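# Provide a 3D model corresponding to the input given below.
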Amino acid sequence: MSLAALIVLVLALAGVLGLKAWRGQEAEEARGAAANAGRQAAETALSYDYRTLDKSFAAARATMTPEFAGKFDETAKVAGELATKTKATVRAEVREVGVRDGDANRVTLIIFVNQTTTSTITQGKPRVDLNRTRFTMVRNGSRWLVQEIAGL
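I've put the predicted structure just below:
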């Protein structure tokens, strides 16, 4: 093998390895950004107050893709009716966020969230539910939006 061919081979290999490292760094940064956005989205989407349901649900929809926001509206309608009937307030507090998998454009998170509910059902005493949820986050320009929420 000639020296020129060896140099071309080494440069090509270095280029491939450099591209792989750059993509790995890009994916790592995406996972961190998606985890931060998922934390905020979980606290927003999983909290509501019967006195300000429209405001609570609008804030939640703002963290979601349009497709998922449509699905959310179906659930929010039922939850809103029950919340109004029982005078419920729910405050979600994210305890931990873990990245299950992901790349530069799509990240799956496992989110541990405590939801504190006060309502006529709880007789005014706060009840804390410890939940684990799976959030799928997708990149939309410079923002990360919720594409799916699923219980575990």
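
# from here on, contacts and neighbour counts on C-alpha atoms
Noted.

# Contact partners for the residue nearest to the spatial centre of the chain?
In the chain, the residue lying closest to the centroid (Cα atoms, centre = their mean) is Gly38, at 3.0 Å. Residues in contact with Gly38 (Cα atoms under 8 Å, 6 or more residues apart in numbering) are 97, 109, 135, 137, 144-146.

# again with Leu152
Contacts of Leu152 (Cα under 8 Å, 6+ apart): 132-134.

# Now do the longest helix along the chain: distance to the chain's middle.
In the chain, assigned by DSSP state H, the helix with the most residues is helix 3-45. With Cα atoms, centre = their mean, to the nearest Å as the basis, helix 3-45 stands 21 Å off its chain's centre.

# Then stretch 51-70?
Computed by Cα atoms, centre = their mean, the chain-centroid distance of stretch 51-70 equals 14 Å.

# Specify which member of the contacts of Leu152 is nearest to Leu6.
The shortest approach to Leu6 among the contacts of Leu152 belongs to Arg134, at 48.7 Å (Cα to Cα).

# One more, please, to line up against the first structure:
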Amino acid sequence: MTAPTSGYIEVSPDPDKPRDDESRPVDEAAPAEGNKPKRQLPPVSLLIGAGLGALLLIAAIASAVFFYLRYDEKNQILDANESARQAACAYGTVLGNYDYQNLDKYFAGVLDGAAGDFKKDFNDTSKDFKDVLTQGQVKTSTNDVQCAIKSGDKDHAEAIVVVGQTITSLGTQNQPQPTQISMVMSMDNVDGRWLTDKLSSPLLKPQ
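Got it, this is the predicted structure:
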């Protein structure tokens, strides 16, 4: 008697055909799930080096800014001193030229470049000075002015001024005589203009 069959026919696998689980090649380089490599952090020495580099860069920038500001400030002072020197020379020329026959113009020019104590003192003594110049028939002309800044900054300067003059008066028997006057001017920068607020000179003592 033959045993009953189950209704299923067992088919033997074709040895030449790969199985489904063998049809895809295994990527040996692909990490298995749950075994992924951890993210590598840069070495501590690298982090320290980067930090030091940033600090050095900041220090270099700060140093450059500091020296630039110092350089700029120094240039501003030099420019201010030169402006004060030129103003002192111009004012020395004004002070050194006067004519007893036209003193009002002279006094106006002197007061225009004066400030502070010198302006007040000159204005207070101008009448007496005018009388002396008129009585002595004094005339002067400036032929040379030398100026130098003794000390100064952007707002104040001490100037040394040497004025070479030719003077004519009754005291010189109306003959032109060379003379020289040295002055020390204390100058202030007032609204961008250098004015003389103190002056030490024998200028107000005409021959």
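
# ok, back up a step: what lines up against the residue nearest to the centre of structure 1 once you look at structure 2?
Using TM-score structural alignment as the criterion, the counterpart of Gly38 of structure 1 in structure 2 is Ala88.

# okay if I get the contacts of Leu152 of structure 1 as CSV plus secondary structure, distance to Asp103 of structure 1 and neighbour count?
Formatted as CSV, the contacts of Leu152 of structure 1 follow (DSSP: H, G, I helix; E, B strand; the rest coil; distance: Cα to Cα, whole Å; neighbours: other Cα atoms under 10 Å):
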residue, secondary structure, distance to Asp103 of structure 1, neighbour count
Arg132, strand, 22, 18
Thr133, strand, 20, 16
Arg134, strand, 16, 21
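
# Any chance of those in a markdown table with distance to Thr63 of structure 1 as columns?
Formatted as a markdown table, the contacts of Leu152 of structure 1 follow (distance: Cα to Cα, whole Å):
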| residue | distance to Thr63 of structure 1 |
| --- | --- |
| Arg132 | 19 |
| Thr133 | 16 |
| Arg134 | 15 |
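
# Contacts only, for the closest residue to Phe122 of structure 2 other than its chain neighbours.
Nearest non-adjacent residue to Phe122 of structure 2, counting by Cα to Cα, 6 or more residues apart in numbering: Leu111, 7.6 Å away. When contacts are counted by Cα under 8 Å, 6+ apart, Leu111 of structure 2 touches 119, 122-123.

# most neighbours, which of those?
Ranked by neighbour count (other Cα atoms under 10 Å), the contacts of Leu111 of structure 2 have Lys119 at the top, with 19 neighbours.

# Please identify the residue in structure 1 that aligns with it.
Matched to structure 1 by TM-score structural alignment, Lys119 of structure 2 sits across from Ala69.

# hang on, the earlier thing: and which of the contacts of Leu152 of structure 1 is nearest to Ala4 of structure 1?
The nearest member of the contacts of Leu152 of structure 1 to Ala4 of structure 1, counting by Cα to Cα, is Arg134 at 52.3 Å.

# Can you tell me the closest non-neighbouring residue to that closest one?
Ile110 (4.7 Å).

# residues touching the aligned residue in structure 2 for the one you found, list them.
With TM-score structural alignment as the criterion, the equivalent of Ile110 of structure 1 in structure 2 is Ile160. When contacts are counted by Cα under 8 Å, 6+ apart, Ile160 of structure 2 touches 147-150, 182-185.
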